[in-house]
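Enquirer: no sequence on this one, just coordinates:
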């Protein structure tokens, strides 16, 4: 059997998936660009603010609002590593593993984070507080090793600073 794949986005009841504020915000973004498709990333970031991640129904709703194929929205969502397609903790810790951070203590820092959190990369603590992820670059190369917690960049971070740093994020 041959499966036929189309770019046709299934019609969904957008108002039952997205909040009125999200719909209004996405419509605002649409007006800032010559093509609605250009608002894809902005729409994904806006929707992600509510739950910390974007589920399949929300991807479909965004595609409907922008009148683009769902595959286009999915492509944007999976390309950008700060759009999360599965649940994450209340706080996301991104550990830079670029060559600059690697040479300045990445391995020791990553080991300490894993030890204190009791998780590996790609996992979330049992209490849902933290998700630990690697990232290829934070653009903080002169202050490596660096971490980003939510929207806060720290560096250089030493293993002995990890416990104190985690305390700031309840």
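Expert: Nice, thanks for sending it over. Just so it is clear, the structure is predicted and the values come from calculations on it, not from any experiment.
Enquirer: C-alpha only now, for contacts and for neighbours.
Expert: Will do.
Enquirer: Strands along the protein, start to end?
Expert: With DSSP state E as the criterion, the chain has strands at 91-96, 130-135, 147-149, 152-154.
Enquirer: Any idea how many residues pack against residue 99?
Expert: Residues within reach of residue 99, counting by other Cα atoms under 10 Å, total 14.
Enquirer: Please report the distance of it from residue 76.
Expert: Taking Cα to Cα, to the nearest Å as the criterion, residue 99 is separated from residue 76 by 26 Å.
Enquirer: returning to what we had before: next, format the strands of the chain as a markdown table and append distance to residue 32 and mean neighbour count.
Expert: Below are the strands of the chain laid out as a markdown table (distance: least, Cα to Cα, whole Å; neighbours: other Cα atoms under 10 Å):
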| stretch | distance to residue 32 | mean neighbour count |
| --- | --- | --- |
| strand 91-96 | 30 | 23 |
| strand 130-135 | 30 | 20 |
| strand 147-149 | 29 | 22 |
| strand 152-154 | 28 | 13 |
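Enquirer: Comparison target below:
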């Protein structure tokens, strides 16, 4: 029986007809809602997890009862994307579908819904520039023009050397430190045209600035999202809730027993 991916590929335009397809079909969001075959992305393209990553696959699957393997779709897609250089070919989605014993269409709908998944190739450094209101009024347009001028690309394009991809996106939740970009997994905030160029040059050298204490890096020297007066509250680290360490002494939790305890 012909796979769902192959059927889909037969019905949709090839890369050669991409321009015509773009004129005739609307896509929602920043990516096409359908698959287009390219030389490095067809249902027949080979993909499999590495031996090391299969250890992580098994660890993820162990978190769920055997009849709830589909709960692992998102973390396994993320793993596949990281292994494949930051994007998901259709063959990787098919592999995840096989592992979780789901119809390929169930995996496709997840990958096409969440913007964290890239179904077309992106650069080594994927720059997502927030253009929503707080960032816009704080200068995101200047940041976009700086990136475009310095790299010689426009929004949605990748540099010829495959190093950078630029994409303007909606709110990334760092409004207090606008304007900002998400560079792969990391947030760089409080940007100016000068610090944006410094960030790009550091990436070219393979040495992006290290993250700050709170997992993001304001590029103006401040810490986290403290205001111009510096830290004014929360002087002491709150004491975390106490956890019975004996609960996890064996290093594993049986999902089936959790389900029973929750009366599912």
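Expert: Structure received. A quick note: this is a predicted structure, and the numbers were derived from the prediction, not measured.
Enquirer: After superposition, what is the TM-score?
Expert: Overlay of the two chains. TM-score (TM-score structural alignment, normalised by the length of the first structure): 0.85; 160 aligned residues with a Cα RMSD of 2.1 Å.
Enquirer: rewinding a little: let me have the strands of the first structure in TSV, extended by distance to residue 84 of the first structure.
Expert: Supplementary listing: those in TSV, determined by distance: least, Cα to Cα, whole Å:
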stretch	distance to residue 84 of the first structure
strand 91-96	10
strand 130-135	11
strand 147-149	15
strand 152-154	18
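Enquirer: between those, which gets nearest to residue 80 of the first structure?
Expert: Each of those has some distance to residue 80 of the first structure by Cα to Cα; the shortest is strand 130-135, at 11.1 Å.
Enquirer: counterpart of the closest one in the second structure, which residues?
Expert: Residues 164-169 of the second structure are where strand 130-135 of the first structure aligns, with TM-score structural alignment as the criterion.
Enquirer: what about that stretch, how far off from the first structure?
Expert: Stretch 164-169 of the second structure, aligned to the first structure and superposed, deviates on average by 1.1 Å (mean Cα distance after the TM-score superposition for the first structure).
Enquirer: Show me the contact partners of that stretch.
Expert: Surrounding stretch 164-169 of the second structure, the residues in contact under the criterion Cα atoms under 8 Å, 6 or more residues apart in numbering are 30, 122-132, 151, 153-159.
Enquirer: Would you map the helices across the first structure?
Expert: 14-17, 20-30, 40-51, 56-66, 70-79, 99-103, 106-117, 162-167 (DSSP state H).
Enquirer: Please identify which of those helices is closest to residue 146 of the first structure.
Expert: Residue 146 of the first structure lies closest, by Cα to Cα, to one member of the helices of the first structure: helix 99-103, at 6.7 Å.
Enquirer: and the corresponding residue of the second structure for residue 93 of the first structure, what does it touch?
Expert: Pairing criterion TM-score structural alignment: the partner of residue 93 of the first structure within the second structure is identified as residue 127. Contact analysis of residue 127 of the second structure by Cα under 8 Å, 6+ apart lists 164-167, 181-184.
Enquirer: With residue 31 of the first structure as the reference, name the closest of the strands of the first structure.
Expert: Residue 31 of the first structure sits nearest to strand 152-154 of all these, at 30.2 Å, using Cα to Cα.
Enquirer: Read off where that closest one ends up in the second structure.
Expert: Under the criterion TM-score structural alignment, strand 152-154 of the first structure matches residues 186-188.
Enquirer: burial measure for the nearest residue to residue 60 of the first structure once chain neighbours are set aside, as a count.
Expert: If you skip the residues right next to it in sequence, residue 60 of the first structure has residue 70 as its closest partner in space, 5.7 Å away by Cα to Cα, 6 or more residues apart in numbering. Other residues near residue 70 of the first structure come to 21 when the count uses other Cα under 10 Å.
Enquirer: these two touch, right, residue 70 of the first structure and residue 57?
Expert: No: between residue 70 of the first structure and residue 57 there is no contact under Cα atoms under 8 Å: 10.2 Å.
Enquirer: what sits against residue 178 of the second structure?
Expert: Going by Cα under 8 Å, 6+ apart, residue 178 of the second structure touches 134-135, 138-140, 189-191.
Enquirer: Return the member of those residues nearest to residue 19 of the second structure.
Expert: Residue 19 of the second structure has its nearest neighbour among those in residue 140, at 29.4 Å by Cα to Cα.
Enquirer: count of residues packed around the closest one?
Expert: When counting by other Cα under 10 Å, one arrives at 25 neighbours for residue 140 of the second structure.
Enquirer: Over to residue 77 of the second structure?
Expert: Neighbourhood size, residue 77 of the second structure [other Cα under 10 Å]: 23.
Enquirer: Just confirm residue 54 of the first structure contacts residue 82, I think it does.
Expert: No: Residue 54 of the first structure sits out of contact with residue 82 when judged by Cα under 8 Å, with a separation of 10.9 Å.
Enquirer: quick one: which of the two has more around it?
Expert: A side-by-side neighbour count of residue 54 of the first structure and residue 82, using other Cα under 10 Å, places residue 54 first with 21 against 14.
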